[in-house]
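>>> Below is the structure, and that's it, no one-letter string:
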């Protein structure tokens, strides 16, 4: 277990929940822009890194380029733009050390409940220590939730008929066994998302054969693992400048491409499917296995670096089957079409279970709230909940782009409150703003979480933009005192 230096945790200015990519970034921004603020990070697990420490399945990697998944203030110097999980974890840890963040992390501390008191203008947070069973309380002026959007302990795990009859091994990517030996074995990976498309080509390197079993196809794009533009810039420019220029190029490219795809979905769909056909050849059944029933970016597009999935398929080391499971059998799976898939190992890459706030209970002056009852303000604060921010990244771009903007906004807000003598900031919900879903996305995990996520509003500042430029204006240059975000002092709720 990692060890932190002991500091006074009785009362802090900012309490950050989660020591993953967002939490470490939030701490670094605080130290850069609000160096006088006392803060602590509570992390339920025994290591920093969040997703990039939790997931250990073969080939775990980013599906965003590291020039945008990386922090704005910390250049990514790795060779690959699409990086593997251990490299990303090392990058997070290095960033934390450079800013002395580890001294502020409390590992093995799980937040169970948070209660706001207007009388005291602070949060009281109830914390569990699972290793010892102990409970403790902390107080903070500002609560910053960086615990992600899914449960670390409960992945989405559908039950299938006949599982008890299966003589092989069933594996969940979220809990990958370190001692799993699949050399020469028959593997079936159930799923068609980013996790499945990462696992399949990597397991295929040593497995006897790997089958990706999907209910329906997903849009897939092959991208180079290295960024030629970045490599060229780094030959002639200082590293930090080269990083910033590459980051800007990738941000603008992704915004432009997303706009083009959304404005011309039929053309974009045709071109993306043709791109797969070009990779696999004219004899491959692209219509069945790589032609989705939805428009591009109704769900996240899967990236395969250097076309590794297609390479495995062409080499015969992997196969895609589009069908549904009827039941498990002793030696594999029986599909609804009647086809039998022999398997020694079945990997259920069936998705995540959405969970906000790490599952904690949220109370404001004695009134309990569920996330679904609240409306997101600028995609980072919640209606009628004082002194709380939420890190939630983009669905169509890098998570960190939005997390960085949120962290800088929080710092700007804290400095403003100090200058004006305020101790409370709360966005007040407007009765005439019509609610709409928080995410306009048809992915399974989003649809399953419809009643778990906050709402967004039909107009600013309640809209959740999936656009970095619009969010930059909204968070860095717009007025803080906009009439919706209200300010007050201890004992008086604005």
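That came in fine, so what should we check first? Remember, predicted model here, so these are calculated numbers, not experimental data.
>>> can we go C-alpha only for contacts and neighbour counts from here?
Fine.
>>> The host helix or strand of residue 96 packs against which elements?
Using DSSP states H and E, residue 96 maps to helix 85-98. For helix 85-98, the elements it packs on are helix 21-33, helix 51-54, judged by 3 or more CA pairs under 8 Å, 6 or more residues apart in numbering; DSSP states H and E.
>>> from what I can see residue 433 touches residue 458, true?
Yes: the pair residue 433 / residue 458 is scored as a contact, 6.3 Å apart, by CA atoms under 8 Å.
>>> neighbouring contacts of the helix holding residue 96?
20-21, 24, 28, 48-49, 52-53, 55-56, 59-62, 74, 76, 102 (CA atoms under 8 Å, 6 or more residues apart in numbering).
>>> tilt between that helix and helix 21-33?
If you take axes from the mean of the first three to the mean of the last three CA atoms, to 10 degrees, helix 85-98 sits at 20 degrees to helix 21-33.
>>> Of all the residues in helix 85-98, which ones are buried?
85-86, 88-89, 91-93, 95-96 (16 or more other CA atoms under 10 Å).
>>> Ok, stretch 258-274 next?
258, 261, 265, 268-269, 272-274.
>>> now do the same end-to-end measure for it.
By CA to CA, to the nearest Å, the extent of stretch 258-274 from end to end equals 18 Å.
>>> roughly how far is it from the heart of the chain?
25 Å (CA atoms, centre = their mean, to the nearest Å).
>>> what's the longest strand in this structure?
Longest strand in the chain by number of residues, with DSSP state E as the criterion: strand 134-145.
>>> Can you list the buried residues in whichever helix or strand comes after that strand?
Remark: after strand 134-145, the chain's next helix or strand is strand 169-171, criterion DSSP H and E. For strand 169-171, a neighbour-count test (16+ other CA under 10 Å) marks 170-171 as buried.
>>> structure B:
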């Protein structure tokens, strides 16, 4: 027998917990449940356990708009972020609404019933739930596997190969030689942390990434917190950081050569004139064609200067019994090889969406305001910013869902569906050259070249559109005729 809720939220990570809070605040009369496939809440912040795991966004924007971040560090470690999420769920009565071990495998919409039927695997059994609105908060990558290129000779290697997404609790790397393959946010986090105990750590990259040092603490935020109420200080700091990040993003996109010169110049200032910054820290692409990597208090550069870390820019020819042979002919010996090679991107958890018997062709669907799909009723998904923190967009998406739910109630409507009125030029969903994005392009929906199908990458624009803008622009409110009940 199915259980029914007004709203079903899929995922108990940062997006799902935030959506639940907004529902309780703005739609207190709606019933809801959170379906979480894993045994714990927290999403990314519970799954990833590699050394040094931390945010690459400041916590005044990665934190929720409604709950101040009170930690000392603006760039926070993973366990602190997980505790913040757990406290948010506990303090706001969200915890009892979470169904753990409930993995969603299918969602089917019936227009006559104005209902989603959601199929779930739980405890070795198949269960079903129904809901009037479905909120997909399952993140943007697969939890059951990461991206791992195929290399020749991996079976010959005598050491341990570790992927950061599945870090073993028993891994002892003290005094060991470590090679970390990759140069993205995960690699620049792991490398300086492992270097504290390892004999030596080498970061092996095919090509460089822009890496910038940021202070781990926000001096202005700490000053404000001593003089103002917590919520006021938090709100001011949040807006400060939003506006500063938008300003620098805009400047870098308009003047990429100057931005590149400055970013590379700052690395040179840290590492000195004798370090080969041109080879190891000068990317071929422009700033923000891929996400910038932030390192708190220059920890990566300090580890390099100390001699504990070295960087190799080369490609792998093959694995050997002792380590890696590179295309240049150089060999790297390693006791442990960490493959920080990226994520396997997957939108909405890969759940098939069936609308009136027909499966939605997600790669050919258009995204409405970056949070709904064309011709898919009563469903929203959360996808954060690529140039700012995830939660900024997640908060706004949750607010907009609540606006739609309340509008449907006040108008006496059971269904709301984004539908294009006229032609819409299609463009890629995310304008990023990062490998994990490019590998998934064929599986992602499209965005449009015009509003409301355009995906903004600017918080201030989305704030006006989602919190204050109209809700009828190419949005169809309807009242399906219910099926006649059998006599």
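Looks like it came in fine. Keep in mind that what you see is a predicted model, and the values were worked out from it rather than measured.
>>> average offset between the longest strand of the first structure and the second structure?
For strand 134-145 of the first structure, the mean deviation from the second structure after alignment is 0.3 Å (mean CA distance after the TM-score superposition for the first structure).
>>> Strands along the stretch 201-350 of the second structure, start to end?
For the stretch 201-350 of the second structure, the strands defined by DSSP state E, counting those that start in this stretch cover 211-214, 293-296, 309-313, 316-319, 323-326, 331-333, 336-339.
>>> nearest to residue 172 of the second structure, of the ones you listed?
Closest of these to residue 172 of the second structure is strand 336-339, at 9.7 Å (criterion: CA to CA).
>>> Contacts for that closest one, please.
148, 159-164, 173, 176-182, 323.
>>> quick one: which of the residues you listed is nearest residue 290 of the second structure?
When the contacts of strand 336-339 of the second structure are ranked by distance to residue 290 of the second structure (CA to CA), residue 182 comes first, at 14.1 Å.
>>> shouldn't the closest one be in contact with residue 206?
Yes: shown here, residue 182 of the second structure and residue 206 form a contact pair, counting by CA under 8 Å, at 7.5 Å.
>>> which of these two has more neighbours?
The neighbour comparison of residue 182 of the second structure against residue 206 (other CA atoms under 10 Å) goes to residue 182, with 22 against 14.
>>> and the gap between the equivalent of the more buried one over in the first structure and residue 184 of the first structure?
By TM-score structural alignment, residue 182 of the second structure lines up with residue 191 in the first structure. Distance, residue 191 of the first structure to residue 184 of the first structure, using CA to CA: 21 Å.
>>> go on, residue 112 of the first structure?
Residue 112 of the first structure is 45 Å from residue 184 of the first structure, by CA to CA.
>>> Over to residue 479 of the first structure?
Taking CA to CA, one finds residue 479 of the first structure at 61 Å from residue 184 of the first structure.
>>> who does the longest strand of the first structure touch, helix- and strand-wise?
When contacts are defined as 3+ CA pairs under 8 Å, 6+ apart, strand 134-145 of the first structure packs onto strand 11-17, strand 122-129, strand 388-390.
>>> sorry, back to before: kindly indicate which of the contacts of strand 336-339 of the second structure lies nearest residue 4 of the second structure.
Using CA to CA, the contacts of strand 336-339 of the second structure come closest to residue 4 of the second structure at residue 164, 38.0 Å.
>>> What lines up with that closest one in the first structure?
For residue 164 of the second structure, the aligned position in the first structure is residue 173, judged by TM-score structural alignment.
>>> list the contacts for that match?
By CA under 8 Å, 6+ apart, residue 173 of the first structure lies in contact with 55-57, 195, 347-349.
>>> What is the aligned counterpart of residue 102 of the second structure in the first structure?
Using TM-score structural alignment, residue 102 of the second structure sits opposite residue 109 in the first structure.
>>> again with residue 267 of the second structure
Residue 267 of the second structure maps onto residue 276 in the first structure, by TM-score structural alignment.
>>> Pull the contacting residues for its match.
Residues counted as contacts of residue 276 of the first structure (CA under 8 Å, 6+ apart) are 220-221, 286, 290.
>>> Residue 213 of the first structure versus that one, what's the distance?
For residue 276 of the first structure, the distance to residue 213 of the first structure equals 18 Å [CA to CA].
>>> buried residues in stretch 356-375 of the first structure?
Across stretch 356-375 of the first structure, burial judged by 16+ other CA under 10 Å covers 356-364, 371-372, 374-375.
>>> hang on, the earlier thing: find me the equivalent region of the helix holding residue 96 of the first structure in the second structure.
The counterpart of helix 85-98 of the first structure in the second structure, counting by TM-score structural alignment, spans residues 78-91.
>>> and the matching stretch, how far from the chain's centre?
The answer for stretch 78-91 of the second structure is 17 Å, by CA atoms, centre = their mean.
>>> same thing with stretch 418-426 of the second structure?
In terms of CA atoms, centre = their mean, the centre of stretch 418-426 of the second structure is found 27 Å from the chain centre.
>>> Also stretch 389-400 of the second structure?
With CA atoms, centre = their mean as the basis, stretch 389-400 of the second structure stands 12 Å off its chain's centre.
>>> In the first structure, which residues correspond to it?
Aligned using TM-score structural alignment, stretch 389-400 of the second structure spans residues 398-409 in the first structure.
>>> same question, stretch 220-230 of the second structure
Using TM-score structural alignment, the partner range for stretch 220-230 of the second structure is residues 229-239.
>>> in the matching stretch, what's buried?
Buried, per 16+ other CA under 10 Å, within stretch 229-239 of the first structure: 230-231, 233-234.
>>> Perfect, I'm done here.
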